[in-house]
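# sequence first, predicted coordinates after that:
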Amino acid sequence: MTQRVLVAYGTRNGSTAGIAEAIGDALRAQGMEAQVRPAAEVEDVTSYDLVVVGGALYMGRWHVDAVRFARRHRSELLNRAVWLFSSGPLDPSAGERDIPPVRGVRRAMIRLDAREHRTFGGRLEKGARGRMARTIVESGRGGDFRDFDAISAWATALAAKPVAAVPLR
């Protein structure tokens, strides 16, 4: 039976949406049925076998849509395999070392009994929304630091992990 996967994400300027799409593509390549959706638009998670939740990092906080998604669907997510990801560093650091989750993501990991978290580099380019984002871009510190090979490798490894061991609560 094909496993159904939801990749839900919170993003402001589209970088995290691009990462979520790459994760969905990699999962589909592994034979999974993956849907990629903005976290704020997801009303029900009960039809999915596993869920990947991602959020952009802004000033050390996970995107509000990812946080709200985790809270709103907590009881259903506890009965599914859950993985989390963040996007955000505007430098190559995410490709050089494991970046631990920020406090809000650590809290979500515990509350959802998430199996794993990964931080990927982000993207911030001209036209970004928000005063702080524009300031960063104008100062020359923006750019695209997403590593799509690493994103695909993580999703491919995720697809190989057993899901059946999730206890119903």
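Yep, that arrived. Numbering: from 1, shown residues only.
# drop to CA atoms for contacts and neighbour counts, all remaining ones
Noted.
# which residues are in contact with the lengthiest strand in the chain?
Ranked by residue count and defined by DSSP state E, the top strand of the chain is strand 50-58. Residues from elsewhere that reach strand 50-58 (CA atoms under 8 Å, 6 or more residues apart in numbering): 3-12, 15-16, 20, 39, 62-66, 70, 77, 80-89, 122, 163.
# one more to weigh against that first structure:
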Amino acid sequence: MTRIALVAYGTKNGSTAEIADFIADVLRSHGLEAEARPAAGVRDVGPYDAIVLGGALYMGRWHRDARRFARRHRHHLAGRLVWLFSSGPLDASASQRNIPPVRTAHRAERSLGAEEHVTFGGRLTEGARGRVARMILDEGRGGDFRDFDRIAAWAESIAAAVAAEPAHHREEHISSVKEGRDA
């Protein structure tokens, strides 16, 4: 049976969405069925064997859509394979050392029992929306600090963990839907 993974994300200027798409591509290249979707549009996590949730960092907080996804689905994610990522440092720090999750991502990590949280560098380029983004760009601190080799290695470790885990959660959800219950 093919394993199905969801890579949900909260993004403002598209950088986190691009990371999520890349993670889904890596998961697919390792035999999983994977899709990347905006976290705000996900209504049901039941069909998925694994969930990767990512959020952009703004002003020291995880993106609102990622926080809301974690709260809305916390009961359905209990006991599931869940990984979290943040994107945002606009320098090389994320590739040089382990950056602990911001408070809001750390809270989601604990409440969801996530396997791991990792922070990746972000990207901020001309045309980014928001007052703070424009200030950062005006100061010359923009650029692309994403390390796609590091992101690929992390996604490959997720694919290996999902492959090693029995696929019982999705089957339980499918059974409950057929019987008219909400999993």
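Alright, I've got the coordinates. This is a predicted model, so every value here is computed, not measured.
# coming back round to it: now which of the contacts of strand 50-58 of structure 1 would you call buried?
Among the contacts of strand 50-58 of structure 1, those buried by neighbour count (16 or more other CA atoms under 10 Å) are 4-12, 15-16, 20, 39, 62-66, 70, 77, 80-89, 122.
# among the residues you listed, which are in helices?
Per DSSP state H, helices hold the following members of those: 15-16, 20, 64-66, 70, 77.
# just give the number of residues close to I51 of structure 2.
22 (other CA atoms under 10 Å).
# hmm, back to that, next one: the longest strand of structure 1 to chain centre, how far?
Offset of strand 50-58 of structure 1 from its chain centre (CA atoms, centre = their mean, to the nearest Å): 3 Å.
# mind listing the strands for structure 1?
Going by DSSP E, structure 1 shows strands at 4-10, 33-38, 50-58, 61-62, 81-87, 116-120, 123-124, 143-144.
# what's the distance between N13 of structure 2 and D149 of structure 2?
22 Å (CA to CA, to the nearest Å).
# any idea which residue sits dead centre in structure 1?
G54 (1.9 Å; CA atoms, centre = their mean).
# and that one, how far is that from R111 of structure 1?
Distance of G54 of structure 1 to R111 of structure 1, computed by CA to CA: 15 Å.
# which other helices and strands does the longest helix belonging to structure 2 contact?
If you go by DSSP H, structure 2 has its longest helix at helix 148-164. With contacts defined as 3 or more CA pairs under 8 Å, 6 or more residues apart in numbering; DSSP states H and E, helix 148-164 of structure 2 has these neighbours: helix 15-29.
# superposed on structure 1, where does the helix it packs on end up, distance-wise?
By mean CA distance after the TM-score superposition for structure 1, the fitted helix 15-29 of structure 2 averages 0.4 Å away from its aligned residues in structure 1.
# what's the angle from that helix to strand 33-38?
170 degrees (axes from the mean of the first three to the mean of the last three CA atoms, to 10 degrees).
# and helix 15-29 of structure 2, which stretch of structure 1?
Using TM-score structural alignment, helix 15-29 of structure 2 lines up with residues 15-29 of structure 1.
# would you mark the buried spots in the matching stretch?
Buried residues in stretch 15-29 of structure 1, counted by 16+ other CA under 10 Å: 15-28.
# next: stretch 39-57 of structure 2.
Neighbour-count burial for stretch 39-57 of structure 2 flags 39, 45-57 (criterion: 16+ other CA under 10 Å).
# format the residues you listed as TSV; extra columns: distance to A133 of structure 2.
Formatted as TSV, those follow (distance: CA to CA, whole Å):
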residue	distance to A133 of structure 2
A39	22
V45	32
G46	36
P47	36
Y48	34
D49	36
A50	33
I51	29
V52	26
L53	23
G54	19
G55	16
A56	13
L57	12
